[in-house]
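Novice: How does the following fold in three dimensions:
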Amino acid sequence: MKQKKILIISYYWPPAGGPGVQRWLKFVKYLPEFGWEPTVFIPENPSYPIVDETLQKDVPVNLKMIKTKIWEPYQLAEKFGKDNKKFKAGQFDVGENQSWKAKLSIFVRGNFFIPDARVFWVKPSAEFLEKYLKANHYDALVTTGPPHSLHLIGLGLKKKLPNLKWIADFRDPWTEISYYKHLKLTKFADKKHRNLEAEVFKNADITLATSYTDAENFRKKGANAFCITNGFDLEVGSQKSEVGSKNFTTKFTLSYVGVLEQLRNPEILWETLDNLVQENDEFAKDFELKFVGRLDDKILKKIENSSLKNNLNNLGYQTHDVALSEMQNSSVLLMTNFPQESSKGIIPGKIFEYLATGKTILSFGPKDADVEKILSETKAGKHFGYDEKENIKNFIVETYQNWKSGNLNKNAENIEQFSRKNLTQKLVDLMNKQLF
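Specialist: Next up, the predicted model:
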């Protein structure tokens, strides 16, 4: 049977680091096994906030790549200081913590670069790809965002080539994302954001969401939306790891892997751990608080000024391979989400790699979140609100006692549905049903 061809437009691609890269990197890896030949269109000179050269090994050797130049204001803004670099990575201070430079950057970004600072790639990319698609047949087109500017490339192509089958993949929501309200938008800018989002939902043949709640919200806005979550590939470091691996740790290690900024800072957890270290000498001796990734300076300073300073192991940013190994060398894996009700549909990509380790997961976020649904279904951990201090303390104490007795890491259940290969099969089934 002749393979179908799919063109994927993505901003993030190796050597870019972070979870946003891996979704389509993994789909591309497995699509040929299900009868689809991928081509990837990316910028030739992007400005990535994080670089991870180790991800290059996951790019298929025979993958067809198309690249064109991009101009983006971040390349200038980075010269003005640290705040702009943090903002490019999706991190920014709020309230009293904002510098005047940060406030100005946020205002300019939200009101002048709509939907985002990669908008200058839209027109030249649409013109280039219109000619390319007329000369080369593809059965489907994918745009994946953020940056949501890429969906405007798809929108422009769909209007020029109405028979083109277009899939708009939203790794994060557009106007419903938690920091949208912090963008200092004028009424005009807010309306423009929402009108463009509505056009994408109306014209895309399929809209993909990474969470159940986001898919439902997109459907309410008129999209033909479906949920295909992120997943895991069952690789830890350079070694294959069986689901539920029970590597015992010499310390009772609570690890956070990834970027942690103030908007998702579980202060109640640091207070609880601080109290436990002061109250229980044995716990203080056994406990390690490990960070693998970018930790906000203010969060780090607060921990260093508490009793937890002697338990702290801050490794800083590491490559993906090292990060996976550090997950495995942990007792409990920490995950945090934004506390607002509007964030309950966010499923951080790291939860799936957490699941693959078989380690106990401690999660923070709004009540009835999609993450809570996954943890309950897989029996892999517990989800708490940011105000459940007593319940959090009881959970940590119970988990610590299980670690002491060697009964901590019980095998999770029903997690194979989140393997990258099974998710690619789900994607292919959806495309075959909806597009043809």
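Novice: switch to C-alpha atoms for all contacts and neighbour counts from now on
Specialist: OK.
Novice: for the protein, which strand is longest?
Specialist: strand 36-43 (DSSP state E).
Novice: Pull the residues that contact that strand.
Specialist: 3-13, 28, 31-32, 63-70 (C-alpha atoms under 8 Å, 6 or more residues apart in numbering).
Novice: at 6 Å what do you get?
Specialist: With C-alpha atoms under 6 Å, 6 or more residues apart in numbering as the test, strand 36-43 has contacts from 3-11, 64-70.
Novice: What is the nearest of those residues to Gly154?
Specialist: Nearest to Gly154 out of the contacts of strand 36-43 is Ile9 (C-alpha to C-alpha; 8.5 Å).
Novice: how many other residues sit next to the closest one?
Specialist: 24 (other C-alpha atoms under 10 Å).
Novice: Check Asp58 too.
Specialist: Asp58 has 13 nearby residues by other C-alpha under 10 Å.
Novice: compare with the first, here's sequence two:
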Amino acid sequence: MKKVLIISPYFAPVNAADMQRIRMSLPYFAEFGWEPTLVMVNPKYTDLQTDVLLSESIPSNVKIHQVKAFSKKWTSKFGIGSIALRALWFYKQKVNQILQTEKFDLIYFSTTQFPVLILGPYWKRKFKIPYVIDMQDPWFSTYYEDQPKAERPAKYWFSHRLDKYLEPIALQKADGLISVSQGYLDTLNERYPRLKIVPQQVITFGAYQEDFEIVRKNWSIFKLPFQKDKDLIHLVYVGRGGHDMKDAVTLLFNGFKKGLANRYEDFSKLRFHFIGTSYAPIGTGIQTIKPIAEEMGISAYVEEKTDRIPFFQCIFTLLNADGLAVIGSNDQQYTASKTYPYILAEKPLIAFLHTESSAAKIIKDCHAGKVFSTNKEDSDIAEVSKELYSMLIEKKSPEINWSEFEKYSAKNLTKKQCDLFNQVIDSQKTQN
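Specialist: A predicted model of the protein is given here:
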């Protein structure tokens, strides 16, 4: 049994999207020959919501270490809020201690808290252990460079320059890459030519049916984040918003407006709920969806709640919707991390995604819903309106191809991760 040390600053019970791959993979690593040990930041040093149910799926025999972090109360005075930066020194000390007393074959970074990745080359040099990086999002990105300053993330000037400096430190010595998008790998291979010779694989997040069983078992503890009226039809999207999703939202709303104009009695029953659209602390998020509805004159039909909701409440919400929408970015490399729960909810599904998005391919291949492209100038608004009528008014449910969907199960995608780990180990033996 080979041993992998996993670095994931946010982890259960913290409700963070970037820890879901590992949470869903932990039950299967041993089956494919790898014994996992995980190092996370103690939840009390984070400012994200927690969900105790997230820990239910963690095997009891998995060893989990926790590290401290500098208090955000003090570091924010210097403009530093990142959990990766606040925990960096503590990670170095703790993992040094672990590696001095225990032998590991591989270090695996699976997080979007990117600054912690610079410890990879340090541990590789000090302990002669290869490391693999899981690129769930772009790290150093030029996406916002040609966007209006008002649409750039907070502290963009600082983070952009820090990312540009830190990324090469971590990537140039990496021994393997996993990514949710081929586009991310293509960018990194072009930026760092040495990476072309290391094992790399596109592996999306896995589908984990057990999460739905946890929700059903605890059904009575959940509350819907919107008021459900049986005389209305509720279309739900749970996930982040942002200016990069304006094209997708506008296409959806234009289809709705056309339906209102042609079939007012039917379409006036529709209500759109956008939930958890901001990563900002509770009560401080800025709406990015509702203003589009207001500009288009349909705000009476649209509700946006910026506060994030716990993971299992998200599933509960999807199961109580009349229909679901997947809203994507106009960045072709973006992939929607919640694609699988949307499919597993078995509700009428409409998606607005860039044609190069992996989520678009998954939904199409599994016949799980209708996908509209956000990067076509001739987007057919009439078709969007027709689909909304079919799925919500006529209540046409998808005929999901479950045998195709099985390819994306957490178990199968954990095997792919382990296969890549084995390739890294084999390539190290060849080099030595």
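Novice: TM-score for the pair, please.
Specialist: Superposed pair, TM-score by TM-score structural alignment, normalised by the length of structure 2: 0.78. Supporting alignment: 387 aligned residues with a C-alpha RMSD of 3.2 Å.
Novice: most surrounded residue in the contacts of strand 36-43 of structure 1?
Specialist: Result: Tyr11 is most packed of the contacts of strand 36-43 of structure 1 (other C-alpha under 10 Å), 28 neighbours.
Novice: Now do the same contact list for that one.
Specialist: Ile42.
Novice: Pro38 of structure 1 versus that one, what's the distance?
Specialist: 16 Å (C-alpha to C-alpha, to the nearest Å).
Novice: What are the boundaries of the strands in the stretch 251-400 of structure 2?
Specialist: 270-275, 302-305, 323-327, 349-353, 370-373 (DSSP state E, counting those that start in this stretch).
Novice: hang on, the earlier thing: what is the nearest of the contacts of strand 36-43 of structure 1 to Tyr256 of structure 1?
Specialist: Nearest member of the contacts of strand 36-43 of structure 1 to Tyr256 of structure 1, counting by C-alpha to C-alpha, is Tyr11, at 26.4 Å.
Novice: What's that closest one aligned with over in structure 2?
Specialist: Using TM-score structural alignment, the partner of Tyr11 of structure 1 in structure 2 is Pro9.
Novice: May I have the secondary structure class of that match?
Specialist: Under the three-state scheme (DSSP: H, G, I helix; E, B strand; the rest coil), Pro9 of structure 2 adopts coil.
Novice: Format the strands of the stretch 251-400 of structure 2 as TSV; extra columns: distance to Phe256 of structure 2 and mean neighbour count.
Specialist: Formatted as TSV, the strands of the stretch 251-400 of structure 2 follow (distance: least, C-alpha to C-alpha, whole Å; neighbours: other C-alpha atoms under 10 Å):
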stretch	distance to Phe256 of structure 2	mean neighbour count
strand 270-275	9	22
strand 302-305	11	20
strand 323-327	13	25
strand 349-353	12	26
strand 370-373	14	22
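Novice: How about the residue nearest the centre of structure 2, nearest residue that isn't a chain neighbour?
Specialist: By C-alpha atoms, centre = their mean, the mean C-alpha position of structure 2 lies nearest to Ser337, the distance being 3.7 Å. In space, not counting the residues next to it along the chain, Ser337 of structure 2 is nearest to Phe205; the distance is 6.8 Å by C-alpha to C-alpha, 6 or more residues apart in numbering.
Novice: Which strand or helix spans that neighbour?
Specialist: According to DSSP states H and E, Phe205 of structure 2 maps onto no helix or strand at all.
Novice: how many neighbours does the alignment partner in structure 1 of it have?
Specialist: Aligned by TM-score structural alignment, Phe205 of structure 2 pairs with Asn230 of structure 1. Counted with other C-alpha under 10 Å, residues neighbouring Asn230 of structure 1 total 27.
Novice: Ok, the one 10 residues further on next?
Specialist: Lys240 of structure 1 has 10 neighbours, counted by other C-alpha under 10 Å.
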